[in-house]
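Visitor: Give me coordinates for this.
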Amino acid sequence: MKKILALLLMIPLLLGIITPPVHAKPLIDASAAVMVDASTGQVIYEQNAHKKLPIASISKLLTAVVIMDEVHSKQITGDTKVKVDSGIAAISNDPQYSVIGLQEGNAYTVRELLNASLVKSADGAALALAAAAGDSLDEFNMKLQQKAQEIGLKDYTIVNPVGLTNGDLKTLSIKQYSDQAENAMTATDVAILARYLVNHYPQLLQVTAQKQASFMITKGKAKTEKNLNEMLPGSKYTVPGVTIDGLKTGTSDTAGACFVSTGNYRGHRIITVVLHANGKNKDNRFIQTQRLYRMLKQDGHLQTITLPKDIRQQAVANGQTRQATISPQAVTVWNTGGQLHKYTLAVKMKEKYLNKTGQLEAPLHRNETVGELDLSSSQLKTLDGGPLTYKLLSTDNVVRGNFWQRLWH
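Guide: So this is what the prediction gives:
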């Protein structure tokens, strides 16, 4: 993230009364759950959200993020081919795992393997992705751990890119781990990971939104697989008014049935996490996710914050005009009753737009992100414990002035 310089602007405001935004009672039938606003990071609901639990194939979200990093840095492309060895083929064709049937000696593109990993949750495909940039499984695992730390995960264990136990990987197991070792995270960390994915690589939602996808396993032979997400539009567990387009299921003996969803409700991208839904019915993860969205529809109210003029109007140096209008697209918070009582606002501008005295400097372009607005309140909670953040945009074009204009301004 670009370095930003804080302007000294803290404004206390009083507006009424709010009830706590995070429910106190365990209303979700699962070991842990959390619901957040993907844009601001506001926690809308949480339950045992800091309890570390096995996550099974939810692990593939972290794998997808690292692969997208490698694509972004031009180490690989979507068309990079990965040749499948005997170890990966053995996992990919073992019926006790999530299989896609990759064949030993065949090569598959990164794009195909990402599709198989995120739609079918194919274990062999995730293992093959680890080798896309020429890494060993151990080396790719180090990348996963580094990425987890970089994006701010706090309490996690990363053993492999799949979510199986180390012993389940057979000949591919990593020697430093026991056979029982497996990936684990808190619901909060899973939400941080999902938020990072949807904000940095939203194009992956085009993959996870597919109700089914076709995979070319051998030349001339395609296989069509159904998405395991039963909350996509038109599926069994859809919620009216909420458009789900992701994200990932996870299932194992120790993790139970898990599900991370993301979707749009009232113009806001929401993320939910349900870890180890109780009972033998795997669909309970979708039922509990439904419950989260229904709670949001029933109890969640959006409060719009009106910004003071001294935030919206900022002085500009060396421009044809002396001021620019700065505004976020919208400043809203979720609450479950009443109005937000007390909060502070802080404006932070990106250093590249400031002169040596800390003032905005022309030129500025309309709809350019010039900084952020931070909203803090003891009555609100975020994933990382920091303030709610909103992008600040320049709503004006401010042209750099000529010599005389700059002299007198």
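Visitor: Every contact and neighbour count from this point should use C-alpha atoms.
Guide: Fine.
Visitor: how about stretch 299-310: buried residues?
Guide: 300-301 (16 or more other CA atoms under 10 Å).
Visitor: starting at the chain centroid, how far to that stretch?
Guide: Distance, stretch centre to chain centre, for stretch 299-310: 24 Å (CA atoms, centre = their mean, to the nearest Å).
Visitor: Now do the helices in the stretch 101-250 of the chain.
Guide: 110-115, 123-129, 137-150, 187-200, 205-208 (DSSP state H, counting those that start in this stretch).
Visitor: which of those sits most buried?
Guide: helix 123-129 (a mean of 29; mean count of other CA atoms under 10 Å).
Visitor: Second chain to compare with the first, below:
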Amino acid sequence: MINLISKRLLVAVLVIFTIISIVPKQVKAEESLNVMAEAAILVDATSGKILYEKNAGKPLGVASMTKMMTEYLLLEAIAKEQVTWDQQYKVTDYAYQISQDMRLSNVPFREEESYTIKEMYEAMAIFSANAATIGIAETLADTEAEFVELMNEKAKEMGLEDTIFVNSTGLSNSSLMGMHPKGTKESDENIMPARSVAKLTKILLDDYPEVLDTTKIPVKLFREGTVDETRMENWNSMLPGLIYEYEGMDGLKTGSTDFAGYSFAGTAKRQETRLIAVVMGAVDDRGKGSYKARFDATRDLFDYGFGKFTVEEVVPAGHQIKGQETLNVEKGVEKEVAIATKEPLTMMIRTADKDQYQLEIILDNKLVKNDSLEATVDKDLVVGAVELTKADGTDYGYLSGYKKQIKVVTTESIERASWFSLTLHSAEEFMSALWNDTSTFVKELF
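Guide: Modelled structure (predicted):
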């Protein structure tokens, strides 16, 4: 008997051990994704849906990813015809001195020489040339200090939270030879969270997609055919033909300083899907920051995004939510009106998670009172919206901070009842109530 109990106990222990050993293998992919960086975020570039994030709200050194804001302001000025690509910039002493610092990424400037906005832009976007960036800032706002004000104003306009710009390049102010912008300190740094970097990247791509025509260039010669000819190999080594190439990669901006570590805001497109990945403070498996580490981390994010996610039609057009197929209609020829989704709701999700999402209808409480509308009711009247809520696991939401919604509308029109019908209906209701009260009174007598 004792041996039998012991055997049963042993079997029970083995079963429990087996279950425990299996459970870790069932951990969701986003929980097991180990991005080797201080902060990271992966976003669907079309919708702004966040597919993964790690410390994405933590303000960190942004380094040369700062130049995306400089690029934005330049492209905006070009679009507004405030400057032109062939406009000449005459080198200031500040820009010249920075261009001679071989510790920094630069193309060589000559004193008193002039350079076109186009060649400085290419040097900035491809080679992260710092003096060229300063030249663009001085062109757009006379001084870099004034340009920094424009950068911070635009950051607020874009909704870039916890973002502070102190110079146009992303260099540490301490690297600017005492010439850092007026109003900033030598110890100041440009600061952004990964989520704000991703938002800036998306806005830049949305408003000026032509930026990719330049950022995808792997190698270009600055001032080709002159004594100043400089080979500019793109710092984005994930571009096709470069050492860490990745299929679909075409942008956008690397960054590294002692303060910020190794960072990268990358974007890649495969078929109809474009993703944005941001890594900040990337490290290798020994915990050491390196040039390669930021690309390894980015590759992990892109592999996860392209491999696990698809754009799914989660809700079709004309869909009715169970239990909320109709609204009551007051003073109408019909007592109810059918409601349904106006358009389909598509979203980038992990295919395995599709059944995890639940529909929630949010009625317009200014229009719908106590689940009722007052006639006349027009067809396609917007009465509310449907949004998705994930029942299990993590849903990171959108860069905008808002859930994606689709309109809920009436599927038919309901005319208002005539005065006679309304009067007759009121009389019927009165007589019905009176009859009920009389019946109750009589029953109580007996």
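Visitor: Can you lay out the helices of the stretch 101-250 of structure 1 as a markdown table showing distance to residue 11 of structure 1?
Guide: Below are the helices of the stretch 101-250 of structure 1 laid out as a markdown table (distance: least, CA to CA, whole Å):
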| stretch | distance to residue 11 of structure 1 |
| --- | --- |
| helix 110-115 | 46 |
| helix 123-129 | 48 |
| helix 137-150 | 32 |
| helix 187-200 | 28 |
| helix 205-208 | 38 |
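Visitor: Minimum distance to residue 390 of structure 1: which of these has it?
Guide: The closest of the helices of the stretch 101-250 of structure 1 to residue 390 of structure 1 is helix 187-200. By CA to CA, the value is 13.0 Å.
Visitor: what's in contact with stretch 72-87 of structure 1?
Guide: Identification of contacts with stretch 72-87 of structure 1 by CA atoms under 8 Å, 6 or more residues apart in numbering yields 70-71, 102-111, 128-129, 131-133, 170-172.
Visitor: mind listing what's buried in that stretch?
Guide: 76-77, 80-84, 87.
Visitor: just to revisit the earlier point, among the helices of the stretch 101-250 of structure 1, which comes closest to residue 91 of structure 1?
Guide: Here helix 123-129 is closest among the helices of the stretch 101-250 of structure 1 (CA to CA), at 5.6 Å.
Visitor: Quick check: that closest one compared with structure 2, mean distance?
Guide: Taken over the aligned residues, the distance from helix 123-129 of structure 1 to structure 2 averages 0.5 Å (mean CA distance after the TM-score superposition for structure 1).
Visitor: and that helix, what does it pack onto?
Guide: helix 60-72, strand 81-83, helix 86-92, helix 110-115 (3 or more CA pairs under 8 Å, 6 or more residues apart in numbering; DSSP states H and E).
Visitor: okay, and that helix goes to which residues in structure 2?
Guide: Helix 123-129 of structure 1 lines up with residues 130-136 of structure 2 when matched by TM-score structural alignment.
Visitor: For that stretch, give me every contacting residue.
Guide: Taking CA under 8 Å, 6+ apart as the rule, stretch 130-136 of structure 2 contacts 67, 70, 74, 89, 91-92, 95-96, 98-99, 104-107, 109, 117, 120-121, 123-124, 144, 168-169.
Visitor: Longest helix of structure 1, counting residues only.
Guide: helix 284-299 (DSSP state H).
Visitor: Mean per-residue distance, it versus structure 2.
Guide: So helix 284-299 of structure 1 averages 1.5 Å relative to structure 2 (mean CA distance after the TM-score superposition for structure 1).
Visitor: From the rest of the structure, what touches that helix?
Guide: 28-30, 35, 230-231, 237-239, 242, 257-259, 261, 272-278, 335-337.
Visitor: re the thing from before, do you know which of the helices and strands packed on helix 123-129 of structure 1 lies nearest residue 146 of structure 1?
Guide: Ranking these by proximity to residue 146 of structure 1 (CA to CA) places helix 60-72 first, at 9.6 Å.
Visitor: so where is that closest one in structure 2?
Guide: With TM-score structural alignment as the criterion, helix 60-72 of structure 1 aligns to 67-79.
Visitor: now the matching stretch, how far from the centre of its chain.
Guide: Per CA atoms, centre = their mean, the centroid offset for stretch 67-79 of structure 2 relative to its chain is 19 Å.
Visitor: Name the residues of that stretch that are buried.
Guide: 67-76.
Visitor: distance from that stretch to structure 1 after superposition?
Guide: Stretch 67-79 of structure 2 sits 0.8 Å off on average (mean CA distance after the TM-score superposition for structure 1).
Visitor: so stretch 431-441 of structure 2 corresponds to what in structure 1?
Guide: Using TM-score structural alignment, stretch 431-441 of structure 2 pairs with nothing in structure 1.
Visitor: Looking at the helices of the stretch 101-250 of structure 1, spot the one closest to residue 386 of structure 1.
Guide: helix 187-200 (12.8 Å).
Visitor: which residues of structure 2 does that closest one align to?
Guide: With TM-score structural alignment as the criterion, helix 187-200 of structure 1 aligns to 194-207.
Visitor: can I get the helices and strands packed on helix 123-129 of structure 1 in JSON lines with distance to residue 153 of structure 1?
Guide: Converted to JSON lines, these look like this (distance: least, CA to CA, whole Å):
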{"stretch": "helix 60-72", "distance to residue 153 of structure 1": "11"}
{"stretch": "strand 81-83", "distance to residue 153 of structure 1": "29"}
{"stretch": "helix 86-92", "distance to residue 153 of structure 1": "28"}
{"stretch": "helix 110-115", "distance to residue 153 of structure 1": "23"}
